[in-house]
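Enquirer: With the sequence up front, the predicted model follows.
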Amino acid sequence: MPAKKVCIVGSGNWGSAIAKIVGHNAKGSNRFDPIVNMWVFEEMIDGKKLTEIINTEHENVKYLPGHKLPKNVVAVPEITEAVKGASILIFVIPHQFIGRLCDQMKPHIAQGTIGISLIKGIDEGPEGLKLISDIIREKLEIEVSVLMGANIANEVADEKFCETTIGAKNEANGHVFKELLQTPNFRITVVQESDTVELCGALKNIVAVGAGFCDGLGFGDNTKAAVIRLGLMEMIAFTKLFCKGQVSSVTFLESCGVADLITTCYGGRNRKVAEAFAKTSKSIEELEAEMLNGQKLQGPQTSAEVFKILKKRDMISNGSHGRGGGPQRKRRTMNGHLERREQLKRLSLDSSLVGYMDANKCIEELLKQLEEERRNVRR
């Protein structure tokens, strides 16, 4: 059987950290082609092309400075050239660009190619929720798994221990990805509830924005803990309502669920920018440009998509809807620093992500399901 050629679609902070793992594992396995292509959106850095810097210095000096990439990771500026001959695709780009990129890739995708999405976001489709993995699956006509977990990119690149979750509807594909991606310090669990895993990765960014508001407003750790707990309950409620497949409560106890939520609410960029948003009169776009070195926030965009999905189903509570008409209007009306702080205080204290299920009822349901699942395991 010929070795499987891998292409990483994306080269930001997270994409470069994953490239470090994939390059090392591919080089040490007969199952994978040792040369790993990494598609890079071309940029000029101090007069030099970013792809040239990566291929000569073996470092992504813009998005993952201080970390050497394996020499077998090759930066390619043209997406059609990067995916040529690849049988494994790893998607790690901002979710708002995935549709257009897949359209460019489609004529160059070989039959039997499989993909895995590390993209944390969702989209709005004609029938409501549209998962990023579904967009890839439909546009490229390939099987797609997902990887989500408590994985801050710099810590993964530093080889600090962490866990992650692969959601794979095709179990064999899940184990191929596990072999490609697992290291002694990057431990992987494979589950079949791919949709649940993916929604956890997307929705936690909204909760992280709320946690950042708490920090920026000086609400304290007790309030922040309440926001995280309520956010988790509403993530579960949203997933159970919109997920087409099975939703098991135990999946939320994997790294993709509660662990990723905690990490993001304390160490992620959505939290950091939301804190600055609450403390200043600057817009999200200004803070993103100032603080993220070219990276994109997922929380505000995902929040806007969730709002549209819920509004379409007439599931926006009167309280939150009446105070602003959605994320876009709120952003336009928050002109003064003091006015913004007062609006954020009201928003943090009495609005909700989903607004249709009481969080205490949801946690009672979660505990009942966990107990039932434990009984089934004992049998």
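Expert: Arrived safely. Residues are numbered from 1 along each chain as shown.
Enquirer: hey, let's count contacts and neighbours off CA atoms from now on
Expert: Will do.
Enquirer: just the helices in the stretch 101-250 of the chain please.
Expert: 132-140, 153-157, 171-181, 194-217, 221-242 (DSSP state H, counting those that start in this stretch).
Enquirer: got the contact list for stretch 279-295?
Expert: Here stretch 279-295 makes contact (C-alpha atoms under 8 Å, 6 or more residues apart in numbering) with 12-13, 62-63, 216-217, 269, 273-274, 276-277, 296-297, 331, 334-337, 340-341.
Enquirer: can you check stretch 302-318 too?
Expert: 121-124, 128-129, 202-203, 205-206, 326-328, 354-356.
Enquirer: quick one: which of those is nearest Phe252?
Expert: Closest approach to Phe252 among the contacts of stretch 302-318 (C-alpha to C-alpha): Leu203, at 12.0 Å.
Enquirer: Can you turn the buried part of the contacts of stretch 302-318 into a PyMOL selection?
Expert: Restricted to buried positions by 16 or more other C-alpha atoms under 10 Å, the PyMOL selection for the contacts of stretch 302-318 reads:
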select buried, resi 121+122+123+124+128+129+202+203+205+206+326+327+354+355
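Enquirer: sorry, back to before: which of the helices of the stretch 101-250 of the chain is buried the deepest?
Expert: Comparing the helices of the stretch 101-250 of the chain by mean neighbour count (mean count of other C-alpha atoms under 10 Å), helix 194-217 ranks first with a mean of 27.
Enquirer: For that helix, name the packing helices and strands.
Expert: Here helix 194-217 touches strand 128-131, strand 143-148, strand 162-167, helix 221-242, helix 260-267, helix 269-279, helix 299-312, helix 337-350, going by 3 or more C-alpha pairs under 8 Å, 6 or more residues apart in numbering; DSSP states H and E.
Enquirer: try this one side by side with the last:
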Amino acid sequence: MSEKAAVLVAGSWGTALASVLADKGLDVAIWTRNEAQRDEINTLHRNERFLPGVELGPNLRATTDMGEAVEGAKAVVIVAPSSAVREVAKSLKAYYRKDMLVVHATKGFEIESMKRVSTVIAEELGCEEGRIVVLSGPSHAEEVVKRYPTTVVVASLEDDQAAAAQDLFMNPYFRVYTNRDLVGVELAGALKNIIALGAGMSDGLGYGDNAKAALLTRGLAEITRIGVEMGANPLTFAGLAGIGDLVVTATSRHSRNWRAGFMLGEGKPLQEVLGSMGMVVEGIRTTKAAHAISEKFQVQMPIAAQLYHVLFEGLDPRTAVEALMGRDRKTEMEAMSLETWETWHT
């Protein structure tokens, strides 16, 4: 009998990761609240709303019963929107075992508490945060399900947990590296969505490649600055979870964050943008969290701050760009604190 893995929930990225596990020969149960989606996956082997035109493997089945999904699973992969992670983890608690590998691939924060997703999951499961693994990196679901070469990173505070997740997912088209910097990998995956929104907005305004290159470069500096302040290794932001994921999310039409930003740049109001997406745009929620986090840690995040004003205070995107371009003169390295550079070089 094949080993079993469970994936919670059946969005685009959850379905893509379930497909990776199914290709490894695992018996994969994917949990959804939607009965029509369950029936479509089980009878037609498709998930048309999230991954149109893709045929899923026969050893991937769906259920609306979380207990059925998780029973006997050696690993559980949580891929819920950040707004639903605590509720999903709370429901999982009844079936959680200490020998169960728990991986999450959600890129965001809990807005109310400003907590990272791994912290939220650990709280609800009643386990140490070191038992949680985060999977992140440059990886469009639309390409993963087509078995295009993809490389990601898994991070945990415990080496054996990261190694177990690496073994779980790695196959000929899905390469997995390990990293001990759970905080950095998690923050990089969440915060790059803000910069991807800004990149899409820049494209929607018609500002060209020069502006977008500058936005990505300075955006990465912002992400690194707040990440180091929160305990991350700055080198993580130069890796797959950092610059790798930033590039793929900020330059591709597969990216819902880029698409949302593009429509905002074209002048569409936020509610119209959200209504047309049909899926969660994590960068919008993350911008709100980052604004609060930057104030809490007293770290400047000018790009995130301007996006916050556009999204939640009605600032015109062109005015936001003018505000960024008109900031006081600085040296390029002035944006990094002395403590950051000392950390980098020790």
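Expert: Perfect, thanks for sending it. This one's a predicted model, so the numbers in the text were calculated from it and none came from an experiment.
Enquirer: quick one: TM-score?
Expert: TM-score for the superposed pair, counting by TM-score structural alignment, normalised by the length of structure 2: 0.88. Supporting figures: 339 aligned residues with a C-alpha RMSD of 2.9 Å.
Enquirer: which one of the helices and strands packed on helix 194-217 of structure 1 lies closest to Phe97 of structure 1?
Expert: helix 299-312 (12.2 Å).
Enquirer: Lys107 is in contact with Glu282 of structure 2, correct?
Expert: Yes - in this structure, Glu282 of structure 2 is within contact of Lys107 by C-alpha atoms under 8 Å, at 7.2 Å.
Enquirer: Between those two, which is the more surrounded one?
Expert: Legend: neighbour count by other C-alpha atoms under 10 Å for Glu282 of structure 2 and Lys107, higher for Lys107 (26 against 22).
Enquirer: Count the neighbours of the residue nearest to Ser12 of structure 2 when sequence neighbours are not counted for me.
Expert: Excluding the flanking residues, the one nearest Ser12 of structure 2 by C-alpha to C-alpha, 6 or more residues apart in numbering is Phe50, at 4.8 Å. Neighbourhood size, Phe50 of structure 2 [other C-alpha under 10 Å]: 19.
Enquirer: which one in structure 1 is aligned with Phe50 of structure 2?
Expert: Taking TM-score structural alignment, Phe50 of structure 2 has Tyr63 as its aligned residue in structure 1.
Enquirer: got a list of what that match touches?
Expert: Ser11, Gly12, Asn13, Ser16, Asn293, Gly294, Gln295.
Enquirer: nearest to Leu101 of structure 1, of those residues?
Expert: Nearest to Leu101 of structure 1 among those, with distances taken as C-alpha to C-alpha, is Ser11, at 13.9 Å.
Enquirer: Quick check: that closest one vs Ser281 of structure 1, distance?
Expert: 32 Å (C-alpha to C-alpha, to the nearest Å).
Enquirer: repeat for Ile206 of structure 1
Expert: Relative to Ser281 of structure 1, and taking C-alpha to C-alpha, Ile206 of structure 1 is found at 20 Å.
Enquirer: and if you look at Gln298 of structure 1?
Expert: From Gln298 of structure 1 over to Ser281 of structure 1 (counting by C-alpha to C-alpha), the distance is 20 Å.
Enquirer: what's the matching residue for Gly242 of structure 2 over in structure 1?
Expert: Using TM-score structural alignment, Gly242 of structure 2 pairs with Gly257 in structure 1.
Enquirer: tell me which element the closest residue to Glu48 of structure 2 other than its chain neighbours is part of?
Expert: Sequence neighbours aside, Val54 is the residue nearest to Glu48 of structure 2 in space, at 7.5 Å (criterion: C-alpha to C-alpha, 6+ apart). Secondary structure assignment for Val54 of structure 2, by DSSP states H and E: no helix or strand.
Enquirer: Burial check on Val54 of structure 2, number of neighbours?
Expert: When counting by other C-alpha under 10 Å, one arrives at 14 neighbours for Val54 of structure 2.
Enquirer: So what's the residue count around Ile119 of structure 1?
Expert: By other C-alpha under 10 Å, neighbour count at Ile119 of structure 1 equals 26.
Enquirer: If you could redo that for Gly11 of structure 2, that was the one I meant.
Expert: By the measure other C-alpha under 10 Å, the count of residues near Gly11 of structure 2 is 21.
Enquirer: ok, now Glu322 of structure 2?
Expert: Residue crowding around Glu322 of structure 2 was assessed by other C-alpha under 10 Å; the count is 10.
Enquirer: which position in structure 1 aligns with it?
Expert: So Glu322 of structure 2 corresponds to Arg346, using TM-score structural alignment.
Enquirer: so how far is stretch 84-99 of structure 2 off the chain centroid?
Expert: 19 Å (C-alpha atoms, centre = their mean, to the nearest Å).
Enquirer: What residues sit buried inside it?
Expert: Neighbour-count burial for stretch 84-99 of structure 2, counted by 16+ other C-alpha under 10 Å, picks out Val85, Arg86, Val88, Ala89, Lys90, Leu92, Tyr95, Tyr96, Arg97.
Enquirer: center of structure 1 - which residue?
Expert: Against the mean C-alpha coordinate of structure 1, by C-alpha atoms, centre = their mean, the closest residue is Lys120 at 2.0 Å.
Enquirer: can I assume Thr224 of structure 2 is in contact with Phe237?
Expert: Yes - contact criterion C-alpha under 8 Å: Thr224 of structure 2 and Phe237 qualify, at 6.2 Å.
Enquirer: who touches stretch 319-326 of structure 1?
Expert: Ala304, Phe307, Lys330, Leu347, Asp350, Ser351, Ser352.
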